[in-house]
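S.K.: Here is my input, please return the structure:
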Amino acid sequence: MITLNRRKALALMGGTLAASGLAAPAIAMNKKVKVGALRFTSHSGSFVAFERGYFAEAGLDVEFEFFQAAQPMAVAIASGDIDYAVTAISGGLISLADKGAIKVIGGALTEEEGIDGQKYLISSASYDAGITTLKDLDGKKYAVTQAGSSFHYMGSKMAAAEGIDLRFTPLQKVGAIIGAMKSGQVDGWSIVPHIAKPLAKAGAWHIAGNVSDYIPDYQVTTVFTSAKNAADERGQTESFLAGYSKGVDDYAAAMIDKTGGDAGQDEMIDLIHKYVYTDRPREKAAPSIVNGTMRLSKNAALNVASVQDQLSWFQSEGLVGADITLDTLVDDSYVETVGA
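M.R.: As a prediction, the model looks like this:
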């Protein structure tokens, strides 16, 4: 186990509670922790836990730090700048796990049959030029944030199934990709539904397929922390997972199961709007927040079969070491694991 500053963590990247539920956490005595997040509906578990006092009840004084991509969050965890985060598995995250710096401790966003999920997209300029199906993207530019990102993984899995080759084009940030898709500088991309659907309706691009059709039961994002926290701060880590899981339960009840009816959904939209689409008035933000509703794993259960598939893909692409095992990446002692 090692301690890293942010510069060392970047260098190491190389460019690239029980089965029945969470155990009762040890109260962390108002311990201050920093949580990494993206301003996506899919990060609502953390937002709800904070706003409804579940982190505070678990003894945690939570402060958010916001990012624009997955890999910088992995660096921040490894360097100790943040304590916990929810994000996709990336080559950088795996490489840092291999160095003993971080551990995946739970599951978050997952593709579930019957719930609208992530979409594959074709830019409108490309569509108008005759590229109307995913198979037509053969040899075309496909946007990713970085090589070794979840976008890279999703694009590659689709390309393999369709028997095509893609020209992966790293653009670093989601905002830059949206601009490139609108202007026709890239041909294809994949993204969560709250971004995909409203901009497709506005004519920015065309939806060409569902990620779940190519990657069933995909564990899209995971909960992770430093290896030090996982090993030495068990009470604090259990407290974080307990608070987060209560937030997930409330989110699912309001947005998926709709146990509170329209009033419950409206209340949840108001809460999420504090963090997502904050530059829009509530009435314009609400449809996109609803469009982004996807399943978050109950009790942070982790689909280890999906994580293994992702790890194997990164290895097959030469993006991470061939000898890295699932145990190197995952500490499975905190939550229920499925798909093993």
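
S.K.: contacts, neighbours, all on C-alpha from now
M.R.: Fine.

S.K.: The residue lying closest to Leu326 once chain neighbours are set aside: how many residues sit nearby?
M.R.: Distances taken as Cα to Cα, 6 or more residues apart in numbering put Gln308 closest to Leu326, at 6.3 Å, once the chain neighbours are dropped. Gln308: 18 surrounding residues under other Cα atoms under 10 Å.

S.K.: Please generate a structure for the following sequence too, so the two can be compared:
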Amino acid sequence: MKTDFTRRAALGLMGGAAALPMLGRPALANTKLTVGALRFTSHAASFVAYERGYFADEGLDVEFKFFQAAQPMAVAIASGDADYAVTAISGGLVSLAEKGAAKVIGGALREEKGIDGQKILASNAAHAAGLTSPAALGGRTYGMTQAGSSFHYMGSKIAAAEGVEVTFKPLQKVGAIIGALKSGQIDAWSIVPHIAKALAGAGAVKIIGNVADYLPDYQVTTVFTSASNAANERAQTQAFLRAFSRGADDFNAALVDKTAGEDAAEEMVKLIHKYVYADKPYEKAAKSIRNGAMRISKNAALNTASVKDQLNWFKSEGLIKDSITFDTLVDPSYAEMI
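M.R.: Okay, here's the model as predicted:
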């Protein structure tokens, strides 16, 4: 998965410290990087940047390392097993940032009004027993990978908004959560639409609500790296973000805003299929991939209010220290803070 090109043109500056600057040609060539990812449509910006040579244009020789949950990805960044990654903020990531091992440098997937986003699901058994809306979650079991994961955060915020309590069941991997929901071992879960709609369409679960109704501006995933890269590898980090942002622009135009035309949309779905539902025939995978098209932030802009809300929730749950601040987690010099 390695190719070599040279950057030929610069992206426009966004202005101020929030810009992703390009001061002439980058002094990077064949710089080897490992990028952490999940096999989700929401990680498409990285896949597009690789497949269309945007990383290579920046002198970055990228290979992917795939994970099945957010927290192991954060550990991999801290240990040097991955250089950059895209995933949800987790308690593990925040704790690593507090120890000076990781930094969020931008935003990726986010909930946006008018764009179909993450879904709240009920098992068929729970639905038949009355779990037909989030208001009926009281006393139910809710799936998550680990404590402090995005699933834990979403479930807690939804339950709090409805004035009910749920019991969280940690199952470590997304695949295990899916299996538990389908078999009725847990009652509820929330997940990105390409998974949620595929499960519901197959009759395996029921959709009972939208995460955006409870977290309308949720910064679902972020771009992050080691604190060392953020502090000491500025040119490399800017180059990564430029390439990633080009991939996000292509993805948004093809499948979110749908301004690039149907041919471009079909081409985009075929590109993503190399990484998402690759074990399924294209004809079956294509609909699910299109269903997963949520906004990826332009120029890796980060929703600061959402990040601060997540940090406050972690503190309220006793998952991180009260002394941790936004600046502990985020290096705001790389991308626009909105």
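
S.K.: hang on, the earlier thing: now do the SS call for the residue nearest to Leu326 of structure 1.
M.R.: Counting by DSSP: H, G, I helix; E, B strand; the rest coil, the backbone at Gln308 of structure 1 sits in helix.

S.K.: For burial, what's the neighbour tally of Ala129 of structure 2?
M.R.: Counted with other Cα under 10 Å, residues neighbouring Ala129 of structure 2 total 9.

S.K.: Check Ala242 of structure 1 too.
M.R.: When neighbours are counted by other Cα under 10 Å, Ala242 of structure 1 comes out with 25.

S.K.: name the element it belongs to?
M.R.: Element membership of Ala242 of structure 1, judged by DSSP states H and E, is helix 234-252.

S.K.: For Ala300 of structure 1, see how far away the counterpart of Met268 of structure 2 in structure 1 is.
M.R.: Using TM-score structural alignment, the equivalent of Met268 of structure 2 in structure 1 is Met268. For Met268 of structure 1, the distance to Ala300 of structure 1 equals 20 Å [Cα to Cα, to the nearest Å].

S.K.: Between the two, tell me which one has more neighbours.
M.R.: Ala300 (26 against 22).

S.K.: Which residues are in contact with the more buried one?
M.R.: By Cα atoms under 8 Å, 6 or more residues apart in numbering, the residues touching Ala300 of structure 1 are 106-108, 223, 241, 245, 335-336.

S.K.: Go again with 10 Å.
M.R.: Residues near Ala300 of structure 1 by Cα atoms under 10 Å, 6 or more residues apart in numbering: 17, 21-22, 105-109, 222-223, 241-242, 244-245, 248, 334-337.

S.K.: on that earlier part again, ok, the match of Met268 of structure 2 touching Ser44?
M.R.: Yes. Between Met268 of structure 1 and Ser44 there is a contact at 9.4 Å, judged by Cα atoms under 10 Å.

S.K.: Report the set of residues contacting both of these two.
M.R.: Shared contacts of Met268 of structure 1 and Ser44, counting by Cα under 10 Å, 6+ apart, come down to 250-252.

S.K.: So among those residues, which ones count as buried?
M.R.: 250-252 (16 or more other Cα atoms under 10 Å).

S.K.: got the end-to-end distance for stretch 57-71 of structure 2?
M.R.: One end of stretch 57-71 of structure 2 sits 30 Å from the other (Cα to Cα).

S.K.: what comes up buried for that stretch?
M.R.: 57-66, 68-71.

S.K.: Now do the contacts for the spatially most central residue of structure 2.
M.R.: Of all residues in structure 2, the one closest to the mean position by Cα atoms, centre = their mean is Thr221, 3.3 Å from it. When contacts are counted by Cα under 10 Å, 6+ apart, Thr221 of structure 2 touches 42-43, 70, 85-90, 106-111, 150, 296-297, 302, 307.

S.K.: cool, and Gln68 of structure 1?
M.R.: Counted by Cα under 10 Å, 6+ apart, Gln68 of structure 1 has contacts 37-40, 145, 172-175.

S.K.: And Ser90 of structure 2, by the same measure?
M.R.: Contacts for Ser90 of structure 2 (Cα under 10 Å, 6+ apart) come out as 69-71, 74, 96, 146-153, 221, 310-311, 314, 319.

S.K.: if we go to 7 Å?
M.R.: By Cα atoms under 7 Å, 6 or more residues apart in numbering, the contact set of Ser90 of structure 2 is 70-71, 148-150.

S.K.: Would you agree Lys169 of structure 2 falls within a helix?
M.R.: No. If the criterion is three-state DSSP, then Lys169 of structure 2 is strand and not within a helix.

S.K.: okay, now it: neighbour count?
M.R.: Neighbour tally, Lys169 of structure 2, other Cα under 10 Å: 19.
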